[in-house]
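1. can't give you the sequence, but here's the structure:
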């Protein structure tokens, strides 16, 4: 789980050198020309892209390095679109691995010579954490979309984690990395076999090396290999295409966890309904429109973000544990993606109030201090993500009298939820047709023989009608339990009240979000968000004086050493909403299971051999769910929407097999069957 950043030196020519491998990241002669020749030309990308018949093309890479290959692939697609606007290709998905990501300052220095490339500045602003697993980043340029999945860790450990639902997702391979003599651990038979697993009948590859054992390894794995003229002073290189191989390793999948894609023709524009009106629904609409879908949002509210997504301020930060739990791993991946997502949204002109001021977790008791010390001592999470701060450092960071040590997450912060939801929806509308039906309740779902889904709705006036869609996504938060098909899934509803207190001494000086048993934000328009209560199975959203008193008491108790925390006042301004979570505190993301049929399929499955199990779990066709985000919706919703959209469109997923299993909607049923409760 723990990873480290690369150790980088720059030679007299400004070329970065990796100390781990004692090798340059790119050619000192003409790095751009080398990439264009070796990887782009020898994969025939410009020619293939001009006549590409689908929206997406996926490149797999071994060894991300500085990201130059990604930048030049993106630049080439931009040039192809300018020359051949008739191409259907609009989405480049770049899946890469990197054992030692560059520290941000070294990365930015290494990219300086390539500032003329369209995505160079945007790439240099992202922050990659040295944490094993996938971190997804997305970029846009005019009408093109670029997805970068960066799998951090050893390539032989990370490639097996890449999941997909149909044919191998990789259309072309950039077999890069440091020279075989410098990095023999990468150039192994396992690498070539994983490349074969992820390839399909028209997949190509190219690599700068011409080593004989590389050629033989690729041939054994099922690739047709040609020796071609190398670049510059290199005499030869290898390139070719995937054929077939009987020894391709199986996908790391389990039949009962298989994730169903949308069953409809993607040659036309899919029409997909998104049920809900909060951050999950908005992110889902955006993820779908990026993939060329038209979206109809159906919400029972009379405005967007009128439920849990409507609080005055929301803190955005990852929930970390002293051990790399599944929850923490998903939180880190979600945080890395959402931070860049919101930055990109703001840079694109969206108007929402926010501040990446950091989040301080206060060590307010001996038990909490011991827990925080353990988190740091275990060295699971890098200092670039979270680090300990002394009492003096806390005072400097916060700007207020706070006699505690703690943990600081410098990249975290706060935003205004309703403004963000509106901004995401505006961004979706710029990509494709998005219609919103307010004051409309879903009262029934019907699946047709043609795999379309009929949605029965009732409007505010009592009128009932039926609308037909290619697929439906329920992103319905606490309303999920009352909706058709979702009542079979276990969910917990929790009322939470947040105060909006006026700024009072010393709070105008507060510079960062404070977290303890509750939380307190810096000022926004002269007021601070303070919360929050947790009342289980209470769906009433009326404001309560008793809970206001409770919120102030929580602040006073958690910061007992602060005189000012004992005298905080409120003036009756606040808001209550209901959160939806699950028994294991992980979201529900995927196809809605037909629990009755799956119970018949997999009852007693632990006693059966895997090959004897049905390969396709029973689900409701083209019907999906994204809910159960709890109080972390603005951290997790952007990535979870990407995960679900990747599933629906049969793309390589940005989470490992293990993490995908933890958010599969049928996991609770399977656990009960495993315990023999079927």
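-> Now that the structure is in, tell me what you want to look at. Computed from a predicted structure; not experimentally measured.

2. rest of the way, CA atoms for contacts and neighbours
-> Will do.

3. output the contacting helices and strands for the top helix by length along the chain.
-> The longest helix of the chain (DSSP state H) is helix 326-347. Under the contact criterion of 3 or more CA pairs under 8 Å, 6 or more residues apart in numbering; DSSP states H and E, helix 326-347 touches strand 133-141, helix 417-429, helix 633-648, helix 657-663.

4. out of these, flag the one nearest residue 479.
-> Closest approach to residue 479 among the helices and strands packed on helix 326-347 (CA to CA): helix 633-648, 15.0 Å.

5. name the surrounding residues that touch that closest one.
-> Residues outside helix 633-648 that contact it (CA atoms under 8 Å, 6 or more residues apart in numbering) are 136, 164-165, 259-262, 279-280, 283-284, 287-288, 314-318, 331, 333-335, 337-338, 341, 417, 589-590, 626, 629, 652-655.

6. what does the longest helix of the chain contact?
-> 126-129, 133-139, 316-321, 352, 412, 423-424, 427, 585-586, 634-640, 659, 662.

7. all strands for the stretch 501-650 of the chain, in order.
-> For the stretch 501-650 of the chain, applying DSSP state E, counting those that start in this stretch gives strands covering 513-515, 519-520, 527-531, 535-536, 574-581, 588-593, 619-627.

8. kindly report the same for the stretch 201-350 of the chain.
-> Assigned by DSSP E, counting those that start in this stretch, the stretch 201-350 of the chain shows strands spanning 223-229, 236-242, 271-275, 294-298, 314-316.

9. for residue 170, which of those is the nearest?
-> Taking the strands of the stretch 201-350 of the chain one by one with CA to CA, strand 236-242 is closest: 10.6 Å.

10. before we move on, back to that, now the strands of the stretch 501-650 of the chain as TSV including distance to residue 213 and mean neighbour count?
-> Formatted as TSV, the strands of the stretch 501-650 of the chain follow (distance: least, CA to CA, whole Å; neighbours: other CA atoms under 10 Å):
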stretch	distance to residue 213	mean neighbour count
strand 513-515	55	23
strand 519-520	58	24
strand 527-531	61	24
strand 535-536	61	14
strand 574-581	52	24
strand 588-593	42	27
strand 619-627	45	25
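
11. another one to put next to it:
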């Protein structure tokens, strides 16, 4: 199938240096992908260290939630999962505080989920090396504690510490990290892009990649991107002798990983309308209820014993896929492709217009551990004018211009 003209690639000149805004998972993986290609990278981070916003939870589950019948969405997530596990597998023994591919149990705690998992196994689109069904007894043995149901087991999956992963990614001689540097404006100049910061320092580059979560849409060239923050609260509890000793990641409605530094991390809540960064007892209770449903051995806990936690804001999009690629010129897209309002099959001949040297990598939601590394490779290939690591259908799926096209077709612009 021919690629739509609004997604077609345009020749680019390989840059010597790139500026990245944001040092979370999206920014750190993008910086590393470019640095590995010999490009000098300057990463501007508004916090005093990397991974302090949506990428700041001490542990995150690393696995792909598969569709019974593969879709473009699930193919993208699976490609990302396979790529990041290949990257992380050699680091398990050298960086045990950063990653453990100890497996992931995805429990079938509802009839709906049990039916979905049964269909997935029966259709057999995936190998047993990737995913297998286990009964409750086997799942209990794998987890190391009684579980609430059987489910799917992903033997090559596990957990990652996003902050530790970001630090590792940024430790490269071609990468310069500048913290406490909040970018306020990005302006086009004759030679490229000028970035104005809160402390009045200016930075310039011919190529800029914005990876600053939902705040990315605050920059004028990116106003049209439908990025939205979703509040998530995780809970922490000491791994005391009276609690189960978990050997693998267990997911139900929430997740819990094996203890790290003597502490369990579990959650997470999901709230689109609450923008308060303070911990709430309600979310601690919600996280606890999800945990006990999956692992009854944690029933001895109560909200009084959960004194710590963390609130972060995931950045997501209307279709829950990231926005990765060149930044479209909004007004030009409206002018050139406005006919889509009347005829979605109209054949266009005008090439798409993009801001020269401006790219976006944001909107990874709760799946950043599997989508950020593959997105970074895609973006680095686009910037360096290399063959893409994904088929056109997958790169189109996450293209930032898709939102404009969809709204034109729906007559919403």
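-> The structure has been received and is ready for your questions. Just so it is clear, the model here is predicted, and its values are computed rather than measured.

12. kindly provide the TM-score of these chains.
-> Scored against TM-score structural alignment, normalised by the length of structure 2, the superposed chains reach a TM-score of 0.93; 409 aligned residues with a CA RMSD of 2.0 Å.

13. so can I have TSV of the strands of the stretch 201-350 of structure 1 showing mean neighbour count and distance to residue 145 of structure 1?
-> Converted to TSV, those look like this (neighbours: other CA atoms under 10 Å; distance: least, CA to CA, whole Å):
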stretch	mean neighbour count	distance to residue 145 of structure 1
strand 223-229	18	30
strand 236-242	22	26
strand 271-275	26	20
strand 294-298	23	16
strand 314-316	25	25
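
14. let's have these in CSV, adding distance to residue 678 of structure 1.
-> Below are these laid out as CSV (distance: least, CA to CA, whole Å):
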stretch, distance to residue 678 of structure 1
strand 223-229, 46
strand 236-242, 44
strand 271-275, 31
strand 294-298, 35
strand 314-316, 40
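
15. select, out of those, the one closest to residue 440 of structure 1.
-> Closest to residue 440 of structure 1 of the strands of the stretch 201-350 of structure 1, according to CA to CA: strand 294-298, at 6.3 Å.

16. what's that closest one aligned against in structure 2?
-> Mapped onto structure 2 using TM-score structural alignment, strand 294-298 of structure 1 covers residues 40-44.

17. who touches that stretch?
-> 16-23, 27, 31, 34-35, 174-179, 181-183.

18. average distance between that stretch and structure 1?
-> On superposition with structure 1, the mean distance recorded for stretch 40-44 of structure 2 (mean CA distance after the TM-score superposition for structure 1) is 0.7 Å.

19. which ones are touching residue 620 of structure 1?
-> With CA under 8 Å, 6+ apart as the criterion, the residues that contact residue 620 of structure 1 are 447, 591-594.

20. which of these map to contacts in structure 2?
-> Mapped onto structure 2 and checked by both residues aligned by TM-score structural alignment, their matches' CA atoms under 8 Å, the contacts of residue 620 of structure 1 keep the contacts 591-594.

21. now the helices and strands packed on helix 326-347 of structure 1 as CSV including mean neighbour count and distance to residue 540 of structure 1?
-> Converted to CSV, those look like this (neighbours: other CA under 10 Å; distance: least, CA to CA, whole Å):
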stretch, mean neighbour count, distance to residue 540 of structure 1
strand 133-141, 21, 37
helix 417-429, 22, 20
helix 633-648, 26, 20
helix 657-663, 19, 28
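
22. to residue 357 of structure 1, which of the ones you listed lies closest?
-> Comparing those under CA to CA, the one sitting nearest is helix 633-648, at 15.3 Å.

23. the closest one corresponds to what range in structure 2?
-> Aligned using TM-score structural alignment, helix 633-648 of structure 1 spans residues 368-383 in structure 2.

24. so how far does that stretch sit from its counterpart in structure 1?
-> Stretch 368-383 of structure 2 sits 0.8 Å off on average (mean CA distance after the TM-score superposition for structure 1).

25. rewinding a little: in CSV, list the strands of the stretch 501-650 of structure 1 along with distance to residue 219 of structure 1.
-> Formatted as CSV, the strands of the stretch 501-650 of structure 1 follow (distance: least, CA to CA, whole Å):
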stretch, distance to residue 219 of structure 1
strand 513-515, 56
strand 519-520, 58
strand 527-531, 61
strand 535-536, 59
strand 574-581, 49
strand 588-593, 37
strand 619-627, 39
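
26. out of these, which comes closest to residue 228 of structure 1?
-> Distance to residue 228 of structure 1, taken as CA to CA, is lowest for strand 588-593 among these, at 44.4 Å.
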